[in-house]
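> Structural data only, the sequence is not supplied:
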């Protein structure tokens, strides 16, 4: 059964002085089966493209409920809950630069997703700010990935697998 992969890509861009990153979504049976999707999603230079971190996600426990992630060629009903990725930014007074954290939430719309992301953020990070959270770009609906619609169904699922590692594409 295919899984949702959330992947932190790193690489170079012609107009950037340092390595840049992006989070992309893919569907596959294992990480290597997503490589072509990841390469197609990258906006920068193809040479040096790599994975810095990845999550294999078959479901999510959220607000006391367990949801399986399933894929279909049919769009979900409009009233169904959706999966969102919230990009959270904050600072550590001992480090230079902005730090980022990512949280998955389940909500009926982007406004509710942002509120849930902020609530998570408020309890999990000191001296935080939400990086452009008022803009839709920072609240990413994970609803169509690799040509498949994402459906959330009540039920059990395999635990998330994730890894921070450098994998050259």
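The structure has been received and is ready for your questions. Predicted model, so just to flag it, every value in this text is computed and none were measured.

> CA only for contacts and neighbour counts going forward, please
OK.

> which helix in the protein runs the most residues?
Secondary structure of the chain per DSSP state H: the longest helix is helix 110-124.

> Name the surrounding residues that touch the helix or strand following it.
For helix 110-124, the succeeding helix or strand toward the C-terminus, using DSSP states H and E, is strand 128-129. For strand 128-129, the surrounding residues in contact (C-alpha atoms under 8 Å, 6 or more residues apart in numbering) are 88-91, 121-122.

> those helices in this structure, which residues are they?
35-41, 110-124.

> how about those in a markdown table, adding distance to residue 76 and mean neighbour count?
Formatted as a markdown table, those follow (distance: least, C-alpha to C-alpha, whole Å; neighbours: other C-alpha atoms under 10 Å):
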| stretch | distance to residue 76 | mean neighbour count |
| --- | --- | --- |
| helix 35-41 | 23 | 15 |
| helix 110-124 | 16 | 17 |
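
> quick one, which of the ones you listed is nearest to residue 19?
Proximity of the helices of the chain to residue 19 was assessed by C-alpha to C-alpha; the nearest stretch is helix 35-41, lying at 16.2 Å.

> next up, a second structure to put side by side with the first:
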């Protein structure tokens, strides 16, 4: 068994809310099924489910793996939550993205070239990265900071043979159905 980094989109029906709420969680486990207690703790007073997940091992031609020693390079994995609008639609649409960069300025420059950022907005309702650091970005986080306390560190290395990012597994998955799921073969 080997520890893996998972990125999970949780959905929840929260008492007193009219629409389903969502959040992203980064967690380390051998298999997704081991994270069920973590999902329940994320929203202890709600009915929680998984809407999408991916194992994070390949981002922008970089291999992502975990180690018990800190990395000796400057590369970081950034998580962005972009917000944007479609004219005539009463919704703020969101796009979640991972970016490998040496610093936040470089990561922000990269994400501002994305299709979502360039095309999900119009005058008066511009696309944005939610305002964490007074830049027009919804949220930006260093993933290593989000998994702090696990005594594991992200190591990022560029690899020429990596063709694509990890694939998202998308679709409503109740925790009871997840509990019945067989652990992945790679675990």
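The structure has been received and is ready for your questions. Predicted model only: the values in this text are computed from it and were never measured.

> Quick check: which of the helices of structure 1 is nearest to residue 61 of structure 1?
Using C-alpha to C-alpha, the nearest of those to residue 61 of structure 1 is helix 110-124, at 13.9 Å.

> What lines up with residue 112 of structure 2 in structure 1?
Counting by TM-score structural alignment, residue 112 of structure 2 lines up with residue 118 in structure 1.

> what separates the closest residue to that match other than its chain neighbours from residue 94 of structure 1, distance-wise?
The spatial neighbour of residue 118 of structure 1 that comes closest, neighbours along the chain excluded (C-alpha to C-alpha, 6 or more residues apart in numbering), is residue 130 at 7.3 Å. Noted for residue 130 of structure 1: a distance of 19 Å to residue 94 of structure 1, by C-alpha to C-alpha, to the nearest Å.

> Looking at these two, which has the bigger crowd around it?
Comparing residue 130 of structure 1 with residue 94 by other C-alpha atoms under 10 Å, the one with more neighbours is residue 130, at 19 against 6.

> Trace that one over to structure 2, please.
So, by TM-score structural alignment, residue 130 of structure 1 is matched to residue 128.

> swap in residue 75 of structure 1?
When structure 2 is aligned by TM-score structural alignment, residue 75 of structure 1 is paired with residue 70.

> Now do the same contact list for residue 176 of structure 2.
Neighbours of residue 176 of structure 2 in contact, by C-alpha under 8 Å, 6+ apart: none.

> helix/strand/coil for it?
helix (DSSP: H, G, I helix; E, B strand; the rest coil).

> Can I get the helices of structure 1 in TSV including distance to residue 82 of structure 1?
Output for these, formatted as TSV (distance: least, C-alpha to C-alpha, whole Å):
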stretch	distance to residue 82 of structure 1
helix 35-41	22
helix 110-124	9
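
> Just tell me which of those helices ends up closest to residue 23 of structure 1.
Ranked by C-alpha to C-alpha, the member of those that lies closest to residue 23 of structure 1 is helix 35-41, at 9.5 Å.

> how far out from the middle of the chain is that closest one?
With C-alpha atoms, centre = their mean, to the nearest Å as the basis, helix 35-41 of structure 1 stands 15 Å off its chain's centre.

> got it, and stretch 69-86 of structure 1?
14 Å.

> Now do the buried residues in it.
Neighbour counts over stretch 69-86 of structure 1 (16 or more other C-alpha atoms under 10 Å) mark 69-71, 76, 81-86 as buried.

> For residue 113 of structure 1, state which of these is nearest.
Using C-alpha to C-alpha, residue 84 comes nearest to residue 113 of structure 1 of the buried residues of stretch 69-86 of structure 1, at 6.7 Å.

> if I pick the closest one, what's in contact with it?
If you count contacts by C-alpha under 8 Å, 6+ apart, then residue 84 of structure 1 has 104-107, 110, 113, 139-142 around it.

> And for residue 96 of structure 2?
Contacts of residue 96 of structure 2 by C-alpha under 8 Å, 6+ apart are 79-82.

> circling back: counting only strands, which of the buried residues of stretch 69-86 of structure 1 make the cut?
69-71, 82-86 (DSSP state E).
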